[in-house]
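1. Sequence and predicted structure are below.
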Amino acid sequence: MPGRLALDQARALIDIALVKADAVGVPINVAVADDGGHLLAFARQDGAILASVDIAIRKARTAVLLRMTTDELGKAAAVGGPLYGIEGTNGGLVVFGGGIPLFTPDGDLLGAIGVSGGTVEQDITIAQASADRLSADHPGTAATSPQRARA
């Protein structure tokens, strides 16, 4: 099923993120978007910050639209960067970590995961753990940029 993130994979991403969030000790919101940036699955843990519902969804959508992590985007969108001001486009993009795109080894975009509720570092850790586990469980996926996926 190249180019498509299946619902069972999206649910697995969510479940793994929730377990990791419990281990980290922070309640989160987690969203999985398909390859078009549309919400495929979502969960909000008890006590998660309500504002982070929208942020998690936008992190996943941003990672799909730009085919890069929101952490990478944040660096490019910093003052003086080549993408400075991009967060105001496309209905609002997120330019801080916690959104990770998912690719096939050939570089085809599958979708993305977005995590919000902790610090940026916690969000990245949780999202990355989930994406890495999906890659291990479903060998046709990679949580990286298409350039690195081909290497």
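-> Done, it's in. Because the structure is a prediction, the values reported are computed rather than measured.
2. from here on, contacts and neighbour counts on C-alpha atoms
-> Noted.
3. got a list of what G3 touches?
-> Going by CA atoms under 8 Å, 6 or more residues apart in numbering, G3 touches 35, 103-104, 108-110.
4. Looking at these, state which has the most neighbours.
-> F103 (28 neighbours; other CA atoms under 10 Å).
5. can I assume it is in contact with R150?
-> No: look at F103 against R150 with CA atoms under 8 Å: they stay out of range, at 10.1 Å.
6. let's bring in a second one:
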Amino acid sequence: MVTRSHMIESMTLEAAQMFADTAVDVALEKGLKIHVTVVDAAGHVLVYQRMVGAPFPAREFSEKKAYTAVSFKKPTSAWKDRLNDNPHLAAGLSQHPKVAMIGGGAPVFYGDECIGAVGIAGGLEGDDIEVVKETLKRTGHET
């Protein structure tokens, strides 16, 4: 008999709000103005927040970073070395409208299950990476 369905764990709205609020707190402490997007296990947006003064184009990057992190179940910063060694992969992925291969996105795990992801945009790439790492640390989800 063929199994026709499976269950997946996914982030709740309450958890997504906690991640977003924590990211904003971290950004405030660092003097940054960011966009934060939190997605569920399927890459659908649960929570989006923009701090006043955050650069407008960064909105879509926060969503793309979250989508990329949940899709590949790895931080978006992990792609840098892999893409440098494989220009064909870099060219192909850069054509995908929802993918961003720049740092600032990170998956959220519950046990072994990826239940969602957080995407940060608005600062320099290093700033976005620091904010997402500190957000995961403060919420007990360090990777």
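-> Great, that's in hand. No experiment lies behind these values; they were computed from the predicted model shown.
7. picking up where we left off before, of all the contacts of G3 of the first structure, which two lie farthest apart?
-> Pairwise distances among those were taken by CA to CA; the largest, 11.4 Å, belongs to D35 and T104.
8. Farthest from the middle of the first structure: give me that residue.
-> For the first structure, the largest distance from the centre (CA atoms, centre = their mean) belongs to G80, which lies 25.1 Å off.
9. how about it, what's its partner in the second structure?
-> Alignment note (TM-score structural alignment): G80 of the first structure maps to N86 of the second structure.
10. in the superposition, what's the average offset of the lengthiest strand in the second structure relative to the first structure?
-> Determined from DSSP state E, the single longest strand within the second structure is strand 113-121. Here the mean offset of strand 113-121 of the second structure against the first structure after fitting is 0.4 Å, by mean CA distance after the TM-score superposition for the first structure.
11. who touches that strand?
-> Applying CA under 8 Å, 6+ apart, the external contacts of strand 113-121 of the second structure come out as 8-11, 19-20, 34-43, 58-59, 61-67, 69-70, 73, 104-109, 128-129, 131-132.
12. same thing but at 6 Å, please
-> Strand 113-121 of the second structure has contacts (CA atoms under 6 Å, 6 or more residues apart in numbering) with 9-11, 34-41, 58, 62-63, 65-66, 70, 104-109, 128.
13. now do stretch 62-75 of the second structure
-> Identification of contacts with stretch 62-75 of the second structure by CA under 6 Å, 6+ apart yields 36-37, 43, 76, 98-100, 105-107, 116-121.
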